[in-house]
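1. What follows is a predicted protein model with its sequence.
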Amino acid sequence: MQNQNLINPEDFKNKKVILLVFGTRPEIVKLFVLYRVLQKSQEFYPVLVNTSQQKISGDILKHIGLTPEVVLDEIPNRSTDLNQLTAHLLTELSNAFNNDSLIKRSDVAGIMVQGDTSSAYCGAMWGFFNQIPVFHIEAGLRTFDHLNPFPEEFIRESIGRSATLNFCPTNVSYDNLIREGIRSNKCYVVGNTINDAIITLMNEGLIKDSTFDGNFILSTLHRRENWDKVQDYAKILNKYATEVNRDKQILHLIHPNPLVKDNFNKVFDGKYPENLIVRDPVHDYFEMLGLVKSSYSILTDSGGLQEESLFFNVPCGVLRKVTERPEVLGKNARLLPFDDNKVTEFLSESDDYIAKNSGKLNYTYGYGNTSELIYEAMKNFYY
């Protein structure tokens, strides 16, 4: 609900109230710089709305100096059922901005959503249903396959059509929207706010040094469409660690979902190879960025890691059939099937890429001014 200690109606009397809706760590990472920009502006009154879709480490909010003005109730039993989650979030948003609230629905001038989560989807739908302008950050990403990834591809398509303005990271994503019939005056190429976040955290000295020596492979696997491939992937890691390269450490961050965790562990019968280190996910984002920055190579199905690895020029094997981020392909990343020979081939070629690009930063997704460009576009829209 609304935090009465943080909201004073007098403060937004002559400003546009903009809700920044988030419920996962990647969303707040990609929104916090924009929140700061809007907070300093004369025109806007930004309000952070935490949907509680996931538990977010308090460290990231603390260290970037943010306290959400609105926190929605968690879904009972933290259900991951998409039907229950959607109904819950839409209801919670309506309850949070009712006529008894400090910020009422009629006070809200716009809703900002980022990416393709259930929180973004419900924030956009709630805005659309209430005829409130919706602004979509990271718009236009497409795989053209509703099952890969599921349900994200459908979510971002839906938000793109309902959004008042779409903020695209590259010309590729912009062109996707134009081909879908979205008018060009509703689409802006601004870069990706992930670069805003990383550059800001670097400048503020918040990225932690890795405790690993750099000669390690960072590994994650979590997407729904890969749940039936978990054992195949565990066998690939086991073979690489025991037969291909015993000198290379592999740090695998295992997803807490019991289905994923149990299937992964079945392959090892309770004992991992010495050079395969299996840990729970790193919830400290500053530590995670340090791992990305210092890793030898990355194997993942994560969208965020594709972006972060590109910025730091770390080779990235994308464990998916398709990616909505084609900009990374042909640079630091390659799509990989669940095939031990293909994975080994990719890792063996990482040395060449590292030799050419070590220490260089990649600015494909912008130079850290994306939030400023979004702010300027919003000013033009309202004023």
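-> Thanks, I have it. Numbering: from 1, shown residues only.
2. going forward, measure contacts between C-alpha atoms and count neighbours the same way
-> Noted.
3. all helices for this protein, in order.
-> With DSSP state H as the definition, the chain shows helices at residue ranges 25-40, 58-63, 82-96, 118-129, 152-162, 171-179, 193-203, 230-239, 258-266, 285-294, 303-311, 340-348, 350-357, 370-382.
4. Please identify the most buried of these.
-> helix 118-129 (a mean of 23; mean count of other C-alpha atoms under 10 Å).
5. got another, please set it beside the one above:
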Amino acid sequence: MSAIITNILCVVGARPNFMKIAPIMRVFKRHETTLAATLLHTGQHYDAAMKKSFFDQLHIPEPDIDLGVGSGSHALQTAEIMRRFEPVLDDLKPTAVLVLGDVNSTISCALVAVKKGIPVIHVEAGLRSYDRGMPEEVNRVLTDQISDLLFTTERGAEANLLREGIAAERIHFVGNVMIDTLRYNLDRAIEPMALFSSAGGEIEPENFSAGYGLVTLHRPSNVDNPANLKCLLTELRSISDRLPLAFPVHPRTAQRIKEYALENLLNSPRILRLPPQGYLEMLGLMRHAKLILTDSGGIQEETTALGVPCITLRENTERPITVDEGTNTVVGTDPEKIRTCVGEVLGSGGKQGRVPEYWDGRAAERIAEVIINWAQQR
């Protein structure tokens, strides 16, 4: 048995990271004679019940370290993660720090690592919306600039990185670990009719059994602006006359709906308001939906993998492959565009699309192979 040659400190911080780390930890475990992985949770996602649900459902091992940072402004959260992360690096002295996606934990931990001379590995590198008004875009760009290994989900991401001066030998096209998780868990997805049947109130489950749409909203540009949120909820109410809607409401969105006194727009027997759902519940809801209206980046990818029409309620996307090859249409928040796109989906079934290259459930295996080769050459 060969000695362990690489000690990777894997960082997660928020819900999107959980789906991405699950297949990586699983594959690293298979390579434990050459890869040792330590899992650190910054606590950026501070809903303990949701975190436990995702870790349990996705069979992610309990974090070896939990920084317990919690909520706060972008500046406060970033600073607190950095402050608590530095002593961990001093103690563990890992070979490299692996970060995922574009949340505050990603850039915070990458910055601390690179300033200490520890290589940074960025999974899901090179995605660009070209909208610097999105905090995630700033996190993506900065993390890529200081990373030693950059793993991309689509070939267009490599082109973005090359334009920004990233050396080609640091970039590796491996596919999408989110889709690894989706494919691994598809047979375990929870059927949605149980949710509909237990809804109670004025909800009529038979309406949903004939087909439904799924809604998610959480972007600040959509939910923190009273006019934008009212416009979107008004349009959802109108859409529900044609197709009943299931709406797992993000805590931030629920708070804004109450704060702006907009709850009456959702008081309909054809709109099922749900609390935040676990991964397997959401997978079941997505899999069986006729269409999905969302402002989530991850859901744009998952709908493309599932072949479900997706209507993105944003002005841009950092995942253009879901539009070019997949089932996604970006409509912004214009009611007429939303209405037209919904009509096309309900009329003709919407975009068919195809599953992009390397979205085959083996991205984590490719990541492990590259890291092992990279470590051996250092």
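-> Structure's in. What do you need? Just so it is clear, the model here is predicted, and its values are computed rather than measured.
6. What does the TM-score come to for these two?
-> Comparing the chains after superposition, counting by TM-score structural alignment, normalised by the length of the second structure, produces a TM-score of 0.87; 353 aligned residues with a C-alpha RMSD of 2.3 Å.
7. Who are the contact partners of the counterpart of Glu86 of the second structure in the first structure?
-> The equivalent of Glu86 of the second structure in the first structure is Ser94 (alignment by TM-score structural alignment). Ser94 of the first structure sits next to Arg105, Trp126 when contact means C-alpha atoms under 8 Å, 6 or more residues apart in numbering.
8. Ser302 of the first structure reaches Ser219, doesn't it?
-> No. Counting by C-alpha atoms under 8 Å, Ser302 of the first structure sits too far from Ser219 to count as a contact (9.9 Å).
9. Show me which of these two is the more surrounded one.
-> Between Ser302 of the first structure and Ser219, counted using other C-alpha atoms under 10 Å, the more crowded position is Ser219 (21 against 17).
10. which residues touch that one?
-> Contacts here follow C-alpha under 8 Å, 6+ apart; on that basis Ser219 of the first structure touches Ile250, Leu251, His252, Leu253, Ile298, Leu299, Thr300.
11. Distance of the aligned residue in the second structure for it relative to Ile179 of the second structure?
-> Taking TM-score structural alignment for the superposition, Ser219 of the first structure sits opposite Val215 in the second structure. Using C-alpha to C-alpha, to the nearest Å, Val215 of the second structure is found at 20 Å from Ile179 of the second structure.
12. same deal with Asn328 of the second structure?
-> Distance, Asn328 of the second structure to Ile179 of the second structure, by C-alpha to C-alpha: 16 Å.
13. so which of the helices of the first structure gets nearest Pro46 of the first structure?
-> Proximity to Pro46 of the first structure, assessed across the helices of the first structure by C-alpha to C-alpha, is greatest for helix 25-40 (6.0 Å).
14. quick one: the closest one to the second structure mean distance?
-> Following superposition, helix 25-40 of the first structure is found to deviate from the second structure by 1.3 Å on average (mean C-alpha distance after the TM-score superposition for the first structure).
15. what's the angle from that helix to helix 285-294?
-> 110 degrees (axes from the mean of the first three to the mean of the last three C-alpha atoms, to 10 degrees).
16. What span of the second structure is helix 25-40 of the first structure aligned with?
-> Residues 15-30 of the second structure are where helix 25-40 of the first structure aligns, with TM-score structural alignment as the criterion.
17. what residues does that stretch touch?
-> Contacts of stretch 15-30 of the second structure from elsewhere in the structure, counted by C-alpha under 8 Å, 6+ apart, are 12, 35-37, 45, 51, 54-55, 58-60, 100-101, 177-178, 180-181, 298, 364-365, 367-368.
18. now do 6 Å
-> For stretch 15-30 of the second structure, the external contacting residues (C-alpha atoms under 6 Å, 6 or more residues apart in numbering) are Ile60, Val177, Met178, Ala364.
19. Over to stretch 331-347 of the second structure?
-> Outside stretch 331-347 of the second structure, the residues within contact range by C-alpha under 6 Å, 6+ apart are Leu313, Arg314, Glu315, Gly350.
20. how long is stretch 271-287 of the first structure from one end to the other?
-> Termini of stretch 271-287 of the first structure sit 26 Å apart (C-alpha to C-alpha).
21. ok, and what's touching stretch 154-172 of the first structure?
-> Stretch 154-172 of the first structure is touched from outside by 116, 121, 133-139, 146, 174, 186-192, with contacts defined as C-alpha under 6 Å, 6+ apart.
22. try 8 Å this time
-> Defining contact as C-alpha under 8 Å, 6+ apart, one finds that stretch 154-172 of the first structure is touched by 115-118, 121, 124-125, 128, 133-142, 146, 174, 177, 182, 186-192, 327, 365, 374.
23. Can you select the buried ones from those in PyMOL?
-> Below is the selection syntax for PyMOL that covers the buried ones among the contacts of stretch 154-172 of the first structure, with 16 or more other C-alpha atoms under 10 Å defining burial:
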select buried, resi 115+116+117+118+121+124+125+128+133+134+135+136+137+138+139+140+141+142+174+177+182+186+187+188+189+190+191+192+327+365+374
